[in-house]
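K.L.:
no sequence on this one, just coordinates:
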């Protein structure tokens, strides 16, 4: 029986760490919260199943040594290639190293693995930037266009998301 589902484990060493997380709901999407991580454990998670990105978004930035801006600072940006329950755990140990584990949320997720059958955890996608959050974000977008989105580097037919104004009466002309 599998009860824990870590996809990755990173250890970072810096003097200080700042976590940027994103949360929200309809009409207040992508609210940004930035806090300094201190000794102990901080968990970002969702237990909402396939609606996992509601309220708590499955992505983060961790700035190293000082707060990062859009154009400056050392940081890691991370997310999961997964749309279900997730958990990111951040723990600073007694040596001031930051341990980041990520993966499926184990809440109500026991799984019996049959002998000889494989089980794959979701991929953890991350990037490092020493040029701020903008570069990290663009790195993740480029990864998604190149590896996750079908024909992601080709032009799109729809320029804008216009459904609220025109509903289904919208086409390329």
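P.N.:
Right, received. Where do you want to start? Remember, it's a predicted structure, so these values are computed and weren't measured experimentally.

K.L.:
C-alpha from now on. contacts and neighbour counts both.
P.N.:
Fine.

K.L.:
what number of residues lie near residue 102?
P.N.:
Using other CA atoms under 10 Å, the number of residues around residue 102 comes to 26.

K.L.:
that's a helix at residue 63, yeah?
P.N.:
No - with DSSP: H, G, I helix; E, B strand; the rest coil as the criterion, residue 63 is strand rather than part of a helix.

K.L.:
here's the one I want to compare it with:
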């Protein structure tokens, strides 16, 4: 399905919702793709199970060491702290925005669209997210819907979005389809 493709997973140094990282990561791996963990700092990142510390994961590269040209797609895991941190880091925002400029697929779950709002890439697009992000998306010019998964092709790239961990099965399937082209 995505054999030979490399997918970036952009995360903050801490605050990533673990299951929103690990399930899409494993889906990419099982589909023959190569997932790469990208962050704003090297070393290890700290994931959470909601608000409790969970596992740590090794960073493959920082946003300063790579570009969207190095990847075939992008996954933005959620968690509240993760995208809130990323949207305040210009290099992370520019990295995410570059996937849109290059027409490459992006998959975003839970609170992750905050990074896309900051990148100004949701105007005219239809997305879903965690309910508290709804107003931010609407204010940024997006149409927000309450659905398990949304696949929006009304722009330069395919944008896959889901609301929460309960939607991960549908999210992973739609993301793999988008990454497969």
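P.N.:
Looks like it arrived, so ask away. These numbers come from a predicted model, not from an experiment.

K.L.:
Mind checking the TM-score on these two?
P.N.:
TM-score of the superposed chains, computed with TM-score structural alignment, normalised by the length of the first structure, equals 0.27; 79 aligned residues with a CA RMSD of 5.3 Å.

K.L.:
now residue 47 of the second structure, what's its secondary structure?
P.N.:
From three-state DSSP, the assignment for residue 47 of the second structure is strand.

K.L.:
My read is that it contacts residue 17, right?
P.N.:
Yes - the pair residue 47 of the second structure and residue 17 qualifies as a contact (CA atoms under 8 Å) at a distance of 5.8 Å.

K.L.:
just checking, what packs against the strand or helix carrying residue 87 of the first structure?
P.N.:
Assigned by DSSP states H and E, residue 87 of the first structure belongs to strand 86-92. Identification of packing neighbours for strand 86-92 of the first structure by 3 or more CA pairs under 8 Å, 6 or more residues apart in numbering; DSSP states H and E yields strand 40-46, strand 97-103.

K.L.:
okay, those in CSV with distance to residue 74 of the first structure next?
P.N.:
Compiled in CSV, those are given as follows (distance: least, CA to CA, whole Å):
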stretch, distance to residue 74 of the first structure
strand 40-46, 20
strand 97-103, 14
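
K.L.:
winner for burial among those?
P.N.:
Mean neighbours per residue, mean count of other CA atoms under 10 Å, is largest over those for strand 97-103, with a mean of 21.

K.L.:
Determine the longest helix present in the first structure.
P.N.:
Longest helix in the first structure, counting residues (DSSP state H): helix 132-143.

K.L.:
For it, buried residues please.
P.N.:
If you call a residue buried by 16 or more other CA atoms under 10 Å, then helix 132-143 of the first structure has these buried ones: 132, 133, 135, 136, 137, 139, 140, 143.

K.L.:
The fourth one reaches residue 77, doesn't it?
P.N.:
Right, residue 136 of the first structure. Yes - if you go by CA under 8 Å, residue 136 of the first structure and residue 77 touch, sitting 6.2 Å apart.

K.L.:
shared neighbours, those two?
P.N.:
By CA atoms under 8 Å, 6 or more residues apart in numbering, residue 136 of the first structure and residue 77 have these common neighbours: 127, 128.
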